[in-house]
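1. no letters, just coordinates:
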């Protein structure tokens, strides 16, 4: 039987990086069958043994950091240095998940309260079994491994479907895992197009799907999962806001804003796309931002647009923005496929597509605001809510603004810094998705809580869970509850 294949291409050159199988529904079913058996073995190993093996996996990835970064560079076009940074962050998250899973998920006693005085209660978090991960192309190591690492550490087997733009990276991640864990196929990669991902999401034996991608695609994946009531954690798009308060360090804010917007050619879910600057510092901020942007060059400081179809979205947003606003840097001529030069536009109406829709390119819209309160209102007036940034020297004020920003995470006087902290959960609200990866929440995301209550002794004079219960039993209960809970707090 002839295997149908597809090519992954270098988006900067168009050259073929590799050819991979278009695995059909039957191939996905076979992978899930193997994963079911592997999951039982992986669970039975116990937390300590899984920890050791995952730390071995971490060492294998570290030893292959340079060639893996080169492969990421070839399939995405991003600079090798950026690929190295992505993999280093992946290594730190894998290390945290491996070392903390036992403590976060292990069985522990919980308080029962006076009514349950005769009980002993325990809580633990058990693995789900097989977890399906559908990954993106923009960060083909860091983003899917944010689910894969935590799912594995929680005791699950994983079947990973990488983006059709970066299949080679996905295949390599599973190959490296087999060097650390050769006994069973605990982590497998299946390659293909949308049909392959649909087959994975639609398999009833997959107990959870972790998806990263556009909001529109997330809805289709959710529909497939709904057929079997398969839960899903979805990390979707963003339209992240950057607030510059009146007392901000202007050069530092401009530097962080530019990197947050242009790094990876703006192809970052938590990248900066909307900037709100308080009036007092607007002019100096814009001078600083423009001067810095003029030193950044596409093809040198960041790579090409990896997905060719995204160029149409970027072009449309730029055209609309410069028509309704004022171009500060760049314009329609900045789109020179496969690259897009930096584009900064100010005074763009808030109801324009360039402000409302995710652009996923190296573009920024900037707006002057009366104060930080107005900036926060505008920042929160979005269907998305993934990340965000606040720059202010007043730490209390910055913390308050960060807390009130409608996003899953907010960076203060830095940009995207939360993604590099393994103990912090990552995820969004609204059209940016739901559920969390990373941190303790990310470990629990791939488990089911198991509660056990054991009676240590019979409660004298109060047999409440029996048909032999008497009126005196109920009266004693009422008196106890009244003593404990009947006094109103003033």
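-> Thanks, I have the structure now. Keep in mind that what you see is a predicted model, and the values were worked out from it rather than measured.
2. contacts and neighbour counts: CA atoms only from here.
-> Will do.
3. residue boundaries of the helices in the stretch 101-250 of the chain?
-> 142-153, 167-180, 194-202, 215-226, 250-262 (DSSP state H, counting those that start in this stretch).
4. do the stretch 301-450 of the chain as well
-> With helices called from DSSP H, counting those that start in this stretch, the stretch 301-450 of the chain shows them at 310-324, 353-356, 372-380, 395-404, 439-445.
5. mind giving me the packing neighbours of the second one?
-> If I follow you right, that is helix 353-356. Other elements packing on helix 353-356 under the criterion 3 or more CA pairs under 8 Å, 6 or more residues apart in numbering; DSSP states H and E are helix 310-324.
6. give the buried residues for the helix it packs on.
-> Of all the residues in helix 310-324, those buried under the rule 16 or more other CA atoms under 10 Å are 311, 313, 314, 315, 317, 318, 319, 320, 321, 322.
7. would you reformat the helices of the stretch 301-450 of the chain as a markdown table and include distance to residue 20?
-> Below are the helices of the stretch 301-450 of the chain laid out as a markdown table (distance: least, CA to CA, whole Å):
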| stretch | distance to residue 20 |
| --- | --- |
| helix 310-324 | 23 |
| helix 353-356 | 36 |
| helix 372-380 | 42 |
| helix 395-404 | 44 |
| helix 439-445 | 31 |
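8. residue 222: which of those helices is closest?
-> helix 439-445 (16.4 Å; CA to CA).
9. residues touching residue 329, list them.
-> Applying CA atoms under 8 Å, 6 or more residues apart in numbering to residue 329 gives the contacts 290, 293, 294, 342, 343, 344, 345.
10. how far away is it from residue 252?
-> Using CA to CA, to the nearest Å, residue 329 is found at 19 Å from residue 252.
11. on that earlier part again, nearest to residue 224, of the helices of the stretch 301-450 of the chain?
-> helix 439-445 (19.6 Å).
12. who touches that closest one?
-> 96-97, 100-101, 104-105, 125, 147, 150-151, 153-154, 233, 422-426, 435-437.
13. same check, this time on stretch 24-31
-> 159, 188, 190, 192, 195, 196, 199, 200, 203.
14. please redo it, this time with the cut-off set to 10 Å
-> Residues from elsewhere that reach stretch 24-31, judged by CA atoms under 10 Å, 6 or more residues apart in numbering: 4, 32-35, 158-161, 185, 187-193, 195-206.
15. distance from the chain centre to it, please.
-> Chain-centre distance of stretch 24-31: 26 Å, with CA atoms, centre = their mean, to the nearest Å.
16. and it, which residues are buried?
-> Applying 16+ other CA under 10 Å to stretch 24-31 flags 24, 25, 27, 28, 29, 31 as buried.
17. need these in CSV with distance to residue 389, can you?
-> Converted to CSV, these look like this (distance: CA to CA, whole Å):
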residue, distance to residue 389
24, 42
25, 42
27, 43
28, 40
29, 43
31, 41
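18. this is the comparison structure:
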């Protein structure tokens, strides 16, 4: 598979034209109703499933990841698209809510309407799965989408739009891909003037997210930002160390560590720390070089990885596997560090490479404290023999998602929301919250009968109003 190099650099005018076409197509799409949209999206899902190999080859060619990893990415995409299509009507359909004693004469209803046109700015590390967490849910909610893929993976974005147009004839303008460098994404967000989108869903670094947020602020365009993480794994003394080591190695090394919710920090109780390190090293050493994961997709990321590893050693940490010499090949060797000070960049900054820091802690309270000390707050994991203990620890972590006795367990469960706080961004994709992220709630009341005392009419005698207000005050003062 040849990497696509013929994609144009779309301008603000191109983007505005795509938004205009999308808005018209979106009106017709919204008018179809949830049942018809579900059928169309499931047609697309089945078409994507039949083209898994084609998508996997493009993903592998553009990112460098092994094709078996790319196939798994396509599968995750299918799972989420299926859920969004099948659940949008239930989640976003009109429903009745309690009116309360004061407004018992009113029927209260909540419904959701599409926002209009959603601008999606996608990343290069999971160029299909991650943006589809916004695209699929936005379409299911009745919106049109203008998608700007990473300049490193434009072919995936182009193929995605083409596949939708072929699978759902008559709705080609509903999903448009625009390509180009970072300036194209900035234009979509409004940095060069209003693009016309009604919301931006962005995935990338915190620094870029701040620039996107500033551009959105000029037009009060809502922003959903997913900005990476520095995920921690907490390992208790009673944990299954083999299971923990296996999960840590996969969470830290898969996709060459280029996973926003990948494992970058481990806090293990001191009594099992050395044993856990040995098991992690054994599994990491056994990874077939060049087959378990591919090279760094963004070559400049090597500078970050190398700086973190070297500084960790200068700061007093030790390399229990690998080190600076492991970073010489095109495919980096796994690096396991231990005893790294908590203020070292390898602990505080996102590394985004096949590097994991495994530090000892005196107890799980300290582990929770250190996990929560990060500026990032995306995902985390806890390993312990006690499910109750695991859930209790999960409740204390600030992360947006926590797995107990696994890592990234939430990624393949489409009903669970995904997102973080702090430098990990804000807003949620996936699940019911993900669908509602791309819809606007609308409150409706229907007057059922005339109330005994109408508080919204000047015709009601002032004395009756006063008595009703006093009665209400007394009730609330007692209960």
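-> Cool, the structure landed. Just so we're clear, the structure is a prediction, and the values are computed from it rather than from any experiment.
19. out of the contacts of residue 329 of the first structure, the closest to residue 133 of the first structure would be?
-> Using CA to CA, those come closest to residue 133 of the first structure at residue 342, 32.8 Å.
20. show me what that closest one aligns to in the second structure.
-> Under the alignment by TM-score structural alignment, residue 342 of the first structure pairs with residue 334 in the second structure.
21. ditto for residue 468 of the first structure
-> So residue 468 of the first structure corresponds to residue 459, using TM-score structural alignment.
22. helix, strand or coil for that match?
-> coil (DSSP: H, G, I helix; E, B strand; the rest coil).
23. neighbours around it, how many?
-> For residue 459 of the second structure, the count of nearby residues is 8 (other CA atoms under 10 Å).
24. where strands are concerned, which of the contacts of helix 439-445 of the first structure count?
-> Counting by DSSP state E, the contacts of helix 439-445 of the first structure place 125, 233 in strands.
25. show the buried residues in the contacts of helix 439-445 of the first structure.
-> 96-97, 100-101, 104-105, 125, 147, 150-151, 153-154, 233, 422-426, 435-437.
26. rewinding a little: okay if I get the helices of the stretch 101-250 of the first structure as JSON lines plus distance to residue 430 of the first structure?
-> Converted to JSON lines, the helices of the stretch 101-250 of the first structure look like this (distance: least, CA to CA, whole Å):
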{"stretch": "helix 142-153", "distance to residue 430 of the first structure": "20"}
{"stretch": "helix 167-180", "distance to residue 430 of the first structure": "29"}
{"stretch": "helix 194-202", "distance to residue 430 of the first structure": "22"}
{"stretch": "helix 215-226", "distance to residue 430 of the first structure": "10"}
{"stretch": "helix 250-262", "distance to residue 430 of the first structure": "21"}
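27. quick one: closest of these to residue 368 of the first structure.
-> Closest among these, using CA to CA: helix 250-262, at 14.3 Å.
28. how close does the helix or strand just after the closest one sit to the second structure?
-> The C-terminal neighbour of helix 250-262 of the first structure among helices and strands, as given by DSSP states H and E, is strand 272-278. Compared with the second structure after fitting, strand 272-278 of the first structure deviates on average by 0.4 Å (mean CA distance after the TM-score superposition for the first structure).
29. read off where strand 272-278 of the first structure ends up in the second structure.
-> Using TM-score structural alignment, strand 272-278 of the first structure pairs with 263-269 in the second structure.
30. what's the answer for stretch 141-159 of the first structure, then?
-> Residue span in the second structure matched to stretch 141-159 of the first structure, by TM-score structural alignment: 128-146.
31. now the matching stretch, how far from the centre of its chain.
-> Counting by CA atoms, centre = their mean, stretch 128-146 of the second structure comes out at 12 Å from the chain centroid.
32. likewise stretch 286-297 of the first structure?
-> 29 Å.
33. need the residues that contact it.
-> Under CA under 10 Å, 6+ apart, the answer for stretch 286-297 of the first structure is 250-259, 262, 277, 282-285, 301-303, 328-330, 339-344, 346, 366.
34. so which bits of it are buried?
-> Buried-residue list, stretch 286-297 of the first structure, by 16+ other CA under 10 Å: 286, 288, 289, 290, 293, 296.
35. what of stretch 402-413 of the first structure?
-> 402, 405, 406, 407, 408, 409, 410, 411, 412, 413.
36. ok, now stretch 264-284 of the first structure?
-> Those would be 264-279, 281-282, for stretch 264-284 of the first structure by 16+ other CA under 10 Å.
37. my read: residue 177 of the second structure touches residue 144, true?
-> No. Taking contacts as CA atoms under 10 Å, residue 177 of the second structure lies outside contact range of residue 144: 11.5 Å.
38. what touches both of those two?
-> With CA under 10 Å, 6+ apart as the test, residue 177 of the second structure and residue 144 both reach residue 119.
39. the two: who's more crowded?
-> Neighbours were counted for residue 177 of the second structure and for residue 144 using other CA under 10 Å; residue 144 has more, 34 against 24.
40. so who does the more buried one touch?
-> 19, 21-30, 114-119, 135, 138, 171, 173-176, 197-198.
41. what separation do you get for it and residue 440 of the second structure?
-> 14 Å.
42. ok, residue 290 of the second structure next?
-> Taken as CA to CA, the span from residue 290 of the second structure to residue 440 of the second structure is 47 Å.
43. and for residue 462 of the second structure?
-> Separation of residue 462 of the second structure from residue 440 of the second structure (CA to CA): 38 Å.
44. more neighbours: the two, which one.
-> Higher neighbour count among residue 462 of the second structure and residue 440: residue 440, with 15 against 11, using other CA under 10 Å.
45. just give the nearest non-adjacent residue to residue 332 of the second structure, would you?
-> Distances taken as CA to CA, 6 or more residues apart in numbering place residue 326 nearest to residue 332 of the second structure, at 6.0 Å, with adjacent residues excluded.
46. isn't that neighbour right up against residue 310?
-> No. The pair residue 326 of the second structure / residue 310 is not scored as a contact, 11.5 Å apart, by CA under 10 Å.
47. which residue in the second structure aligns with residue 305 of the first structure?
-> By TM-score structural alignment, residue 305 of the first structure lines up with residue 296.
48. oh, I was asking about residue 193 of the first structure
-> Under TM-score structural alignment, residue 193 of the first structure pairs with residue 181 in the second structure.
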